[in-house]
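>>> Have a look at this prediction, sequence included:
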Amino acid sequence: MPDLTESERQFTSDCVAEFLSYANTDATEQVECIYRSHAFPNSRLVLKVQTKPATYALKIDTEAPDTGRLRDEFDLLTKLNIHFEDNPTTQVIRPVYLSDTNSFFVTEFIDRPTAVDLIYNSTDDDQVAQVFRRAGSWLNDLHSRQLPVSYAFRPKWMTDSISDLLDAVPYEISDQSRRWVNIMFAEAARLKGIEDIRVFSHGDFHGQNLIIGQGKTIGLDFTEAREKLAVYDIVDFLKADIFRGGEASDVDRSGILKRNKDMFFRRYKHPINTEILDFCIRGRLLKDWFFLHQRRHDCSEFEEHKRERLGIRLRQVFG
């Protein structure tokens, strides 16, 4: 679990005390930090607060009073809970309390595995396939919240990002991947301007933000929610598939195992452009691989494993 500095301990203690006062209880059994943001380590934390009546997640952002980030997310969670209240399988985490300063809020804590826990660690391919099916069903329901609109695909941001990352990798990596990049750029030129659908999107739909409950699939962390192309949420989730084993014949042109991708689309029914989706998945895998080869980036043990898995999939899909 992430460690807290002395100043963070004082601040989080004050947050917990404020919430306990609201909840009219002082029966705290345990408080622990369960998450620290990699991108914003000094301002964004999540605590697990265990009391005798219930266990809660307390989400902190010390910059939120200025940005309104947590206030907006809490408001959206409230609306989504109402929107999905009659849906027996698709749920979002239940909001409980927003601080007066907007620097933290509290939700229920659900002690169930996330989709990533199962995709990364399960030895049962059938169980993992069901995770992909449930994720597709959940996202289909979220993307149905409002009518989709037609929107022209603009791949320049992705090709620019790939170019920038390519400039910062060792020569042997850029040399072996040059053909892959050329394929991607040619495809980007062909797909530019093709119509796809833009929907209300989660915005950060990776597997850690989806809890696999008993009969329910529960989404969380909506700070990046906005309207965008539907394929980007799908890419964020499907890319976790790289941690599953498979032969080249098991992988489709996107770089994802055919079995898991097919299961995702068992319940996801919005009419997306599959060529754009496959292009975006390959682009994301390539970007992640380049990022983990940056000359100034020191990989953790997990990142080294991820880099290896990305390389395997990229070689499988590009040949």
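In hand now; what should we look at? Numbering: from 1, shown residues only.
>>> Every contact and neighbour count from this point should use C-alpha atoms.
Noted.
>>> Grab the most central residue of the protein for me.
H206 (2.1 Å; C-alpha atoms, centre = their mean).
>>> And here is the other one:
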Amino acid sequence: MPTLSQQETHLASAYVDEFARVCLDGATPSFDCIYRSSNFPQTRLVLRVDDGGEAYALKIDTESPATGRLKAEFGVLRELSAYFQANESTQVVRPVYYAPGNAFFVTEFIDRPTAVDLIYNSPDDSKVAQVYRRAGSWLHDLHGFQDPTQMPFWPQWMMEGIRESIRAAGPDIADDTQAMMNIMRADAGRLRGKPVLRVFSHGDFHGLNLILGQGAMIGLDFTEVIEKPAVYDIVDFLKADVFRDVSGQELDRSGILQVNKDMFFRRYRHPIDMDVLDFCIRARLLKDWLEVSGDGYQPTEFEAQRSQHLRRRLRLALTVPVSAG
């Protein structure tokens, strides 16, 4: 659990006191820090606040009074809360309080496992497949929040990012990925400009942002919402299964276990171009592998395991183009 500095503790206490004064009849709840942003460790935190009867999540961004980040997110959360209200199986965390000072807001805290907890750790493949089915249902509903449009698919930004990662990783990795890159370039050329669905997107739809509630999937963290191709949210979630064992299970051409992908699309029913989706999944898996590989990189134990799993998936899946010649 993250540790707060003395200054952060003082600030957090003031925020908790404000929330308690306004919403908890002046009670004195306890709190702990449960999250510190890896990209913005000095400014972004999440506290778990407990008044003895109910728990809350207090999200802090000390730069938000200037950037308006939390104000925008809380506004989206309120709209989505109303949109999902009638749905029993797909929901979002309930917004509780927005601070007038714009530095924090509060939602309900749900003490349940995330989708990643089960995908990474469950020994039961059938239970994991059900997580994918329920996640597909949740994302289908989110992507229907606004009327979708269409836009041309442009893969150049992904290819440029992969090339930069290969250069940073060194000559051995460049040799190791040459055949893969030839296939990726061929697909990028054939798929460029194809019409794809553009929707209201979560923007950061990994499995830590989806909670397995009792009978419902509950979404959170809407900081990155944006209108963009629907495939990107789908890629963010589907790629979580790289830690699953492929022995005895069929691997999809994208590098995802076929059963998990099929289960996801049982409930996700917006029209998706599967060639574009599979290209994007391959690109993301390749980029993820390159980021924890190469000369001079010292991966953590977790990253080393992830690198091995990703490399194996890519070796098995990225062998022929996804698009027709």
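Alright, I've got the coordinates. Given the structure is predicted, the values throughout are model-derived calculations rather than measurements.
>>> ok, now how distant is the residue nearest to the residue nearest to the centre of the first structure when sequence neighbours are not counted from F11 of the first structure?
Distances taken as C-alpha to C-alpha, 6 or more residues apart in numbering place F237 nearest to H206 of the first structure, at 4.7 Å, with adjacent residues excluded. According to C-alpha to C-alpha, to the nearest Å, F237 of the first structure and F11 of the first structure sit 34 Å apart.
>>> Looking at the two, which is more packed in?
Higher neighbour count among F237 of the first structure and F11: F237, with 24 against 14, using other C-alpha atoms under 10 Å.
>>> Doesn't that one lie inside a strand?
No: assessed with DSSP: H, G, I helix; E, B strand; the rest coil, F237 of the first structure is helix; it does not lie in a strand.
>>> how close does it sit to L139 of the first structure?
From F237 of the first structure to L139 of the first structure the distance is 10 Å (C-alpha to C-alpha).
>>> Now do the strands in the stretch 101-250 of the second structure.
104-108, 149-152, 195-201, 210-212, 217-219, 226-229 (DSSP state E, counting those that start in this stretch).
>>> Out of those strands, which one sits most buried?
strand 217-219 (a mean of 25; mean count of other C-alpha atoms under 10 Å).
>>> pretty sure the residue nearest to the centre of the first structure is touching D236, no?
Yes: contact criterion C-alpha atoms under 8 Å: H206 of the first structure and D236 qualify, at 5.1 Å.
>>> ok so, going back, need the strands of the stretch 101-250 of the second structure in JSON lines (columns: distance to D175 of the second structure).
What follows is the strands of the stretch 101-250 of the second structure, written out as JSON lines (distance: least, C-alpha to C-alpha, whole Å):
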{"stretch": "strand 104-108", "distance to D175 of the second structure": "48"}
{"stretch": "strand 149-152", "distance to D175 of the second structure": "32"}
{"stretch": "strand 195-201", "distance to D175 of the second structure": "33"}
{"stretch": "strand 210-212", "distance to D175 of the second structure": "38"}
{"stretch": "strand 217-219", "distance to D175 of the second structure": "41"}
{"stretch": "strand 226-229", "distance to D175 of the second structure": "32"}
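>>> Let me see the ranges of the helices in the stretch 151-300 of the first structure.
156-166, 171-191, 230-238, 258-267, 274-291 (DSSP state H, counting those that start in this stretch).
>>> Any idea which of those gets closest to V96 of the first structure?
Each of the helices of the stretch 151-300 of the first structure was scored for nearness to V96 of the first structure using C-alpha to C-alpha, and the closest is helix 230-238 (26.3 Å).
>>> highest average neighbour count across the helices of the stretch 151-300 of the first structure?
helix 230-238 (a mean of 22).
>>> now the angle from it to strand 195-201?
Using axes from the mean of the first three to the mean of the last three C-alpha atoms, to 10 degrees, the direction of helix 230-238 of the first structure lies 60 degrees away from that of strand 195-201.
>>> That'll do, ta.
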